[in-house]
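# no FASTA, just this:
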């Protein structure tokens, strides 16, 4: 064996026993079964080793109503982890060769490893809020990208274009044509300015949430107030300008 390596595989619950049988037939050594409590359920990680390679077969989100087949008929030593997972996580494991019937540990409460503390719950809620704020920020950025662009400024005719139009005219008529062209260009430019949408200084609720994500309530309130005050001041300034 030159060096150690490991890989992780996603495995359906229905294939746990068949995969263990193949492992046993191929000479793999059972290492452990790891349980992880997640919001979706209990993840089970079956680890086997052979020739320096550690294969971790992961069954995700095992629910309270799911029946997990025991692998102790193939790897008897797995009875320890299977009894632990049953007692600590409440996972129903069927046909354990050495089954303690829920008495592997003397516990004060059932499935204690599935109990979520207030601190863990707060951390999860905070993570959800940060994720939601991030999504809102990304959505706002995409919205800005697809927002219609302001109409391009209307450019008047260049001097070369004017000269081309008045070429060959007598001076008096040429002066009148030039004046008419310049007046028309000025009128079009003024109309474009009037119809162009004014930029909005106010932030959307999604943008505000993105800026205060992860802050404690007091600081978040101060930041929100500052943003709203800034937007109000900008709007007032725009109103005076009009």
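All right, it came through fine. These numbers were taken from a predicted model, which means no experiment stands behind them.

# Going by C-alpha atoms from here, please, whenever you check contacts or count neighbours.
OK.

# Longest helix in this structure, by number of residues?
Secondary structure assigned by DSSP state H gives helix 118-146 as the longest helix of the chain.

# packing partners for that one?
The helices and strands touching helix 118-146, judged by 3 or more C-alpha pairs under 8 Å, 6 or more residues apart in numbering; DSSP states H and E, are helix 205-212.

# for the helix it packs on, packing partners?
Judged by 3+ C-alpha pairs under 8 Å, 6+ apart, helix 205-212 is in contact with helix 118-146, helix 217-241.

# Kindly state which of the ones you listed is positioned closest to residue 36.
Among the helices and strands packed on helix 205-212, the nearest to residue 36 by C-alpha to C-alpha is helix 118-146 (14.2 Å).

# related to what we said a few turns ago, the helices and strands packed on helix 205-212: which one's closest to residue 166?
helix 217-241 (39.7 Å).

# returning to what we had before: in the longest helix of the chain, which residues are buried?
Across helix 118-146, burial judged by 16 or more other C-alpha atoms under 10 Å covers 129-130, 132-134, 136-137.

# second one coming, line it up with the first:
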């Protein structure tokens, strides 16, 4: 692990790095990988940083293990070798890569905690996801656990443990519950205004190291900006400690 705290590009925090793994905090509104917009993306930015930092000739290998939606920030892990990529991808498939998020949602859920299980269908033409009846062709099961950490006026701070990694899963399932995410134009347009930043953050990742098998836990706290600033960050820290 690199003991130094540093940033690249110039505002991407490096959370953990060794010869096999690179973990960073993804800023909001940067794509995980190259897309049709041609905007700078995480994979390209980090490859260039590795190339320059280690003075490597030619192409630099960096494997994309999982993705975060463009408007979502927080903890993200990449593989620096093909072996690490294979083993981390297997950790994703076997669900031994633990993903925890925090979100600010509209309203106050009637239950302080619970498990949501839905069948989700993605329409690739519109890039939207919807909850559909079981047995619908092309639908996939989505499972998450949530805990309400605090409420403030008409908003709630929620901790989410993701058990499946479906596109837009958290956004769709919480909207289906009746509590769309703050700032989510796609699945909560009735309650949100154009220009608001979606309040969803990848707060913690836990995974077995691809070579040593040691449990690695990385953490990235959301920014001290609205609506996160309505809640004390200690609430998130305490909730994560209780679950480890």
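Everything's here; your move. Please read these numbers as outputs of a predicted model, since none were measured by experiment.

# After superposition, what is the TM-score?
Superposed pair, TM-score by TM-score structural alignment, normalised by the length of the first structure: 0.21. Supporting alignment: 88 aligned residues with a C-alpha RMSD of 5.9 Å.

# re earlier: would you turn the buried residues of helix 118-146 of the first structure into JSON lines with distance to residue 237 of the first structure?
Below are these laid out as JSON lines (distance: C-alpha to C-alpha, whole Å):
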{"residue": "129", "distance to residue 237 of the first structure": "34"}
{"residue": "130", "distance to residue 237 of the first structure": "33"}
{"residue": "132", "distance to residue 237 of the first structure": "33"}
{"residue": "133", "distance to residue 237 of the first structure": "30"}
{"residue": "134", "distance to residue 237 of the first structure": "31"}
{"residue": "136", "distance to residue 237 of the first structure": "28"}
{"residue": "137", "distance to residue 237 of the first structure": "27"}
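
# which residues in the first structure form helices?
Under DSSP H, the first structure gives helices at 16-26, 79-89, 118-146, 159-166, 171-195, 205-212, 217-241.

# on that earlier part again, nearest to residue 190 of the first structure, out of the helices and strands packed on helix 205-212 of the first structure?
Residue 190 of the first structure lies closest, by C-alpha to C-alpha, to one member of these: helix 217-241, at 16.1 Å.

# Give me the buried stretch members for that closest one, please.
Neighbour-count burial for helix 217-241 of the first structure [16+ other C-alpha under 10 Å]: 220, 223-224, 227-228, 231, 235.

# Which members of the buried residues of helix 118-146 of the first structure define the maximum pairwise distance?
So, the buried residues of helix 118-146 of the first structure by C-alpha to C-alpha: farthest apart are 129 and 137, at 12.1 Å.

# thinking again about what came up before, for the helices and strands packed on helix 205-212 of the first structure, which one sits closest to residue 88 of the first structure?
Here helix 118-146 is closest among those (C-alpha to C-alpha), at 17.7 Å.

# re earlier: can you put the helices and strands packed on helix 205-212 of the first structure in CSV and add distance to residue 23 of the first structure?
Compiled in CSV, these are given as follows (distance: least, C-alpha to C-alpha, whole Å):
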stretch, distance to residue 23 of the first structure
helix 118-146, 37
helix 217-241, 53
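
# Go through those helices and name the closest to residue 31 of the first structure.
helix 118-146 (29.4 Å).

# Also compute the angle for that closest one relative to helix 205-212, please.
Counting by axes from the mean of the first three to the mean of the last three C-alpha atoms, to 10 degrees, helix 118-146 of the first structure lies at 130 degrees to helix 205-212.

# thinking residue 49 of the second structure is in contact with residue 7, fair?
No - Residue 49 of the second structure is not in contact with residue 7 according to C-alpha atoms under 8 Å; the separation is 10.2 Å.

# sorry, back to before: closest one of the buried residues of helix 118-146 of the first structure to residue 49 of the first structure?
residue 130 (38.8 Å).

# so how far is residue 171 of the first structure from that closest one?
Distance from residue 130 of the first structure to residue 171 of the first structure, counting by C-alpha to C-alpha, to the nearest Å: 71 Å.

# Equivalent analysis for residue 9 of the first structure, please.
Using C-alpha to C-alpha, which is the criterion applied here, residue 9 of the first structure is 87 Å from residue 171 of the first structure.

# One more: residue 44 of the first structure?
From residue 44 of the first structure to residue 171 of the first structure the distance is 93 Å (C-alpha to C-alpha).

# Please apply the same query to residue 48 of the first structure.
The spacing between residue 48 of the first structure and residue 171 of the first structure, counted by C-alpha to C-alpha, is 98 Å.

# for stretch 183-196 of the first structure, which positions count as buried?
185, 189.

# My reading is that residue 205 of the second structure lies in a helix. Confirm?
No - read with DSSP: H, G, I helix; E, B strand; the rest coil, residue 205 of the second structure is strand and lies in no helix.

# residues touching it, list them.
Residues in contact with residue 205 of the second structure (C-alpha atoms under 8 Å, 6 or more residues apart in numbering) are 75-76, 97-100, 217-219.

# SS state for residue 44 of the second structure?
helix.
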